[in-house]
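Novice: Take this sequence and fold it.
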Amino acid sequence: MVISLEEMGKKARQSAFELAQTPTSLKNAVLNKMADALIEKEEEILTQNRLDLEKASEMPQNFTDRLTLDHDRILGMAEGLRQVASLPDPIGNEDSAWVNHAGLQIAKRRIPLGVVGMIYEARPNVTVDAAGLCFKSGNAVILRGGKEALRTNVKLCEILRTVVASSGLDENAVQIIQETSHEIANQFMQLTDYLDVLIPRGSARLIKAVVNNAKVPVIETGAGNCHLYVDKDAEFDMAEKIVVNAKCQRPSVCNAAEKLLIHEDVAEKFLPRVAQALEERHVELRGDERACAILGSRCRPATVEDWDTEYNDYILTIGIVDSLDEAILHINQHSTHHSESIITENYRASQRFLNEIDSACVYVNASTRFTDGFEFGFGAEIGIATQKLHARGPMGLNELTTIKYVIRGDGQVRE
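Specialist: Okay, the predicted model is just below:
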């Protein structure tokens, strides 16, 4: 039976009220049961995932990589839920408290956002990550994944809902939209009576569509045009290792490096070396005039569009810069404000990079691949926010809360 969006919204609103009052111990128990259920139902999940992959067989490899589940990835999703269960519950925490001039006791208290809407593409892990984080933070969630992962997402949601119901709570804390048309997506983005916030996760095209069409408040998660800058004082062994990891470890994800900038003082020595390491891993190299002059036919001239493109593939564009100033200016101009890294032994250069790069996550001597809720100790993430509102970077439990002021008096009236 197909349920209307309005009906789903009503059920989510009712469930959110119940969930906001649910004790931490029960929420943690349910999350651990969810993790157990994923492992127990692994073959059922993989069967549905194989059916999705069969229909997506003509899609690019970077797309099917995000869609594919296997034993290790299911274990990873389960571990993410267990980590979320082990984290402190932000609900009810008081950020601050004071007594005003009239003797009123004022406290700033953490509460759930309410009902969270998720729109995402072929990433089944988002189904579990979003459900777990929203559940722990006291929010109901309505999920709308891409059609390519529909069977997998529906099976995952079914498993999670069964656990919630068997624990005596309202299973509508987690719901999934099974109609994948654009019309339904647009209606979902305008469900202002029931959704408190909408979080898109996926390509730049998807995020732009949500931002442009939604009437519900949006927390904008970002595409990842991530940069590495190899400074003139970089240690070459470290730099090579970081570049190869950031580009090649999993190129289909948003925290993979897409651009490499190299200081002109070290370009002649470092670029051929790192190019060889990248070519051995089948990375296509594109570059500016100076990079192409050094690498010759091994490097294809970059277009204007290349500098602003997130490839999610084995492609890297390389630029040679005259100075740290030029590197910072270039990154701030072309970045999607996701993750950037400098490789240097120069402390002053590293501090300037940290202070002046306008991105959610800024690294010194480390791979951008660490921009991840799991790696940051959040258990999972609901997305990586590149905006500048209340959430920025990997979004964990705290970013799924808001505040209310609780005021206690003993008869005060305002004169």
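Novice: CA only for contacts and neighbour counts going forward, please
Specialist: Will do.
Novice: Now do the strands in the stretch 251-400 of the chain.
Specialist: 257-263, 284-287, 300-301, 315-321, 339-343, 361-364, 384-385, 393-394 (DSSP state E, counting those that start in this stretch).
Novice: Would you agree Lys155 falls within a helix?
Specialist: Yes: assessed by DSSP: H, G, I helix; E, B strand; the rest coil, Lys155 belongs to a helix.
Novice: can I assume it is in contact with Gln48?
Specialist: Yes: if you go by CA atoms under 8 Å, Lys155 and Gln48 touch, sitting 7.3 Å apart.
Novice: Highest mean neighbour count out of the strands of the stretch 251-400 of the chain?
Specialist: With neighbours defined as mean count of other CA atoms under 10 Å, the strands of the stretch 251-400 of the chain peak in mean count at strand 339-343, which reaches a mean of 29.
Novice: What is it packed up against?
Specialist: Using 3 or more CA pairs under 8 Å, 6 or more residues apart in numbering; DSSP states H and E, the elements in contact with strand 339-343 are strand 226-230, strand 361-364.
Novice: what comes into contact with the helix or strand hosting Lys208?
Specialist: Using DSSP states H and E, Lys208 sits in helix 204-213. With CA atoms under 8 Å, 6 or more residues apart in numbering as the test, helix 204-213 has contacts from 120, 186, 189-190, 200-201, 218, 220-223.
Novice: so how far is it from its chain's centroid?
Specialist: Mean C-alpha position of helix 204-213 versus that of the full chain (CA atoms, centre = their mean, to the nearest Å) differs by 15 Å.
Novice: how about it: buried residues?
Specialist: Using 16 or more other CA atoms under 10 Å as the test for burial, helix 204-213 gives 204, 206-207, 210-211.
Novice: Now tabulate the residues you listed in JSON lines and tack on distance to Leu19.
Specialist: As requested, the buried residues of helix 204-213 are exported to JSON lines (distance: CA to CA, whole Å):
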{"residue": "Ala204", "distance to Leu19": "33"}
{"residue": "Leu206", "distance to Leu19": "30"}
{"residue": "Ile207", "distance to Leu19": "28"}
{"residue": "Val210", "distance to Leu19": "27"}
{"residue": "Val211", "distance to Leu19": "28"}
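Novice: and for comparison, fold this next one:
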Amino acid sequence: MNTLLSIETRNAVLRKMAVLLETERVAIIKINKADLEAYDGDDISMYDRLKVDDSKVDDMIASVTHLASQKDPVGIERFSFKHENGMQVYNKTASFGTVLIIYESRPDVTVEAAGIAFKSGNKILLKGGKESLKSNLKIVDLWHQALKENNASTDWVEYLQFNRKETQAFLENPTQKVDLIVPRGGEKLISFVKQHATCPVIISGRGNNFLYVHKEADQQMALDIIINAKTAKISACNALDKVLIDKNLPNKDAFIKGLVLKLKEFKVEIFGDDAISKYDGVKAIESDDIWYQEFLDYKIAMAEIDSNEVAIAMINKYSGGHSSSIITSNYDVAKVFMENVDTAAAYHNVSTRFTDGGQLGLGGELAISTDKLHQRGPIGLEHLVTNKWYVHGNGQIR
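Specialist: This next block holds a predicted model:
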């Protein structure tokens, strides 16, 4: 069993990781090129996530540096109570123990998610996708170097080189203790983990995010936000997939034409309901199933609707429970929307692209949870803990 590392050691390992990522920058990018060249899939979002360039390495360095500067999330007192019999009761945060992160294509997860779990006092098991194996093994080597230089066991970060069959066997009957599993990837990966895991799983990552253009929207703002949320990073789970337009929007015709034109500039394929498919360049929606789909691609679906209530109902029926946004100058309407949409993050006059631990002030995130238990939305350092009761006495019996 690994005894909890002191916060000083955990921080020293993270700081050393930042140094090693800088000194090994060229080697990491070179090794990643081999992974990219070997990738034979045509999934553009997968390729985008797989690629490591200078800015990705910068982000990795920033992530571990920031983590090293944050206070210890373990051992924080959440509640205290003095019993009438003299017992002193405390409830404090505690580490989970061992966290297994299963992910696809993203070598940066090997640094950022592992870093959060490590700082929270956990042993890390990493199971990355075969497409990023070389990149991941190189980064795990750096973790081991950082641990050794700080007299910590390399067991704290372990990479599982399992194929699908071996992964399934491990999930169903782990050969070592696993306290929490975090799948990072598409819906297939998440349902595979849910189906086979025998310990708690944090479900994260499915987007299918909606934006509602209310009749009192600033239309230029709406246009800018839709373009940003749809096109800035199509591989992100916080990207926009669906737009609902109020049928009472003033100059609605001009707004829709302008929006279609702008989306076409970015080569976005547009699907519309009966009202919107009559515009040039918009394909008719053939099945309501499209409203359930997360695209992760240059695609968008749009509909004309009657009211805030209809927007809320559609979002609650079809969305992935991740992020939703309303564009309106009416604060009361926005308040009703934000309180009633069943998503982890609700936005007013803001792009959905901000559902991200770094952007929401957490410094980074292990995952973006669409579950309601434990923690919802970005899971940062202070959320990757459980709790424990400490009771001090001098012989009390009940």
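Novice: Any idea what the TM-score is?
Specialist: Aligned and superposed, the two chains score 0.96 in TM-score terms (TM-score structural alignment, normalised by the length of structure 2); 395 aligned residues with a CA RMSD of 1.3 Å.
Novice: between the strands of the stretch 251-400 of structure 1, which one is nearest to Asp95 of structure 1?
Specialist: Checking those against Asp95 of structure 1 by CA to CA gives strand 393-394 as the closest, at 20.4 Å.
Novice: residue ranges for the helices of structure 2, please.
Specialist: With DSSP state H as the criterion, structure 2 has helices at 7-23, 25-38, 44-50, 54-69, 109-119, 133-149, 164-172, 187-196, 219-231, 252-265, 308-318, 331-340.
Novice: quick one: the last one aligns where in structure 1?
Specialist: Alignment note (TM-score structural alignment): helix 331-340 of structure 2 is matched to residues 347-356 of structure 1.
Novice: and Thr368 of structure 1, what pairs with it in structure 2?
Specialist: By TM-score structural alignment, Thr368 of structure 1 lines up with Thr352 in structure 2.
Novice: Could you do Tyr194 of structure 1 as well?
Specialist: Residue pairing (TM-score structural alignment): Tyr194 of structure 1 is matched to Lys177 of structure 2.
Novice: do the same with His101 of structure 1
Specialist: The alignment partner of His101 of structure 1 in structure 2, by TM-score structural alignment, is Glu84.
Novice: how near is its match to Gly393 of structure 2?
Specialist: For Glu84 of structure 2, the distance to Gly393 of structure 2 (CA to CA, to the nearest Å) stands at 12 Å.
Novice: Which one's more surrounded, those two?
Specialist: Counted by other CA atoms under 10 Å, Glu84 of structure 2 and Gly393 do not tie: Gly393 has more neighbours, with 12 against 7.
Novice: ok so, going back, would you confirm that the match of Thr368 of structure 1 contacts Ile327?
Specialist: No: between Thr352 of structure 2 and Ile327 there is no contact under CA under 8 Å: 11.4 Å.
Novice: How many neighbouring residues does Met17 of structure 2 have?
Specialist: Met17 of structure 2: 25 surrounding residues under other CA under 10 Å.
Novice: again, but for Phe295 of structure 2
Specialist: So Phe295 of structure 2, with other CA under 10 Å, has 21 neighbours.
Novice: Next up, the contacts around the aligned partner of it in structure 1.
Specialist: Using TM-score structural alignment, the partner of Phe295 of structure 2 in structure 1 is Tyr311. For Tyr311 of structure 1, the contact set (CA under 8 Å, 6+ apart) comprises 252, 258.
Novice: Let me see the contact set for whatever residue of structure 2 lines up with Pro217 of structure 1.
Specialist: Residue pairing (TM-score structural alignment): Pro217 of structure 1 is matched to Pro200 of structure 2. The neighbourhood of Pro200 of structure 2, defined by CA under 8 Å, 6+ apart, consists of 179-181.
Novice: Check Ile342 of structure 1 too.
Specialist: So Ile342 of structure 1 contacts 228-231, 350, 353, 363-366 (CA under 8 Å, 6+ apart).
Novice: Mind putting the residues you listed into JSON lines with distance to Ser137 of structure 1?
Specialist: What follows is the contacts of Ile342 of structure 1, written out as JSON lines (distance: CA to CA, whole Å):
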{"residue": "Leu228", "distance to Ser137 of structure 1": "34"}
{"residue": "Tyr229", "distance to Ser137 of structure 1": "37"}
{"residue": "Val230", "distance to Ser137 of structure 1": "40"}
{"residue": "Asp231", "distance to Ser137 of structure 1": "41"}
{"residue": "Ser350", "distance to Ser137 of structure 1": "36"}
{"residue": "Phe353", "distance to Ser137 of structure 1": "34"}
{"residue": "Tyr363", "distance to Ser137 of structure 1": "29"}
{"residue": "Val364", "distance to Ser137 of structure 1": "32"}
{"residue": "Asn365", "distance to Ser137 of structure 1": "33"}
{"residue": "Ala366", "distance to Ser137 of structure 1": "31"}
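Novice: and which of those residues is nearest to Gly296 of structure 1?
Specialist: Val230 (20.3 Å).
Novice: What is the aligned counterpart of that closest one in structure 2?
Specialist: Using TM-score structural alignment, Val230 of structure 1 pairs with Val213 in structure 2.
Novice: can you check His338 of structure 1 too?
Specialist: By TM-score structural alignment, His338 of structure 1 lines up with His322.
Novice: My guess is Gln387 of structure 1 contacts Thr221. True?
Specialist: Yes: Gln387 of structure 1 is within contact range of Thr221, at 7.2 Å (criterion: CA under 8 Å).
Novice: ok, those two, which is more surrounded?
Specialist: Under the criterion of other CA under 10 Å, the comparison of Gln387 of structure 1 against Thr221 puts Thr221 first, with 25 against 18.
Novice: Is that one in contact with Ile199, as I believe?
Specialist: Yes: the pair Thr221 of structure 1 / Ile199 is scored as a contact, 7.1 Å apart, by CA under 8 Å.
Novice: Overlap of the contact sets of those two?
Specialist: Residues touching both Thr221 of structure 1 and Ile199 (CA under 8 Å, 6+ apart) are Gly383.
Novice: nearest residue to Ala165 of structure 1 other than its sequence neighbours?
Specialist: Leaving aside its sequence neighbours, Ala165 of structure 1 sits nearest to Glu171 (CA to CA, 6 or more residues apart in numbering; 4.9 Å).
Novice: counterpart of the one you found in structure 2?
Specialist: Checking TM-score structural alignment: Glu171 of structure 1 goes with Thr154.
Novice: List the residues that contact that match.
Specialist: 143-144, 147-148.
Novice: gap between Val268 of structure 2 and Val282 of structure 2?
Specialist: Distance from Val268 of structure 2 to Val282 of structure 2, by CA to CA: 10 Å.
Novice: no, scratch that, I was asking about Val57 of structure 2
Specialist: Val57 of structure 2 sits 39 Å away from Val282 of structure 2 when distances are taken as CA to CA.
Novice: Who has more neighbours out of these two?
Specialist: Using other CA under 10 Å as the criterion, Val57 of structure 2 and Val282 rank with Val57 on top: 22 against 19.
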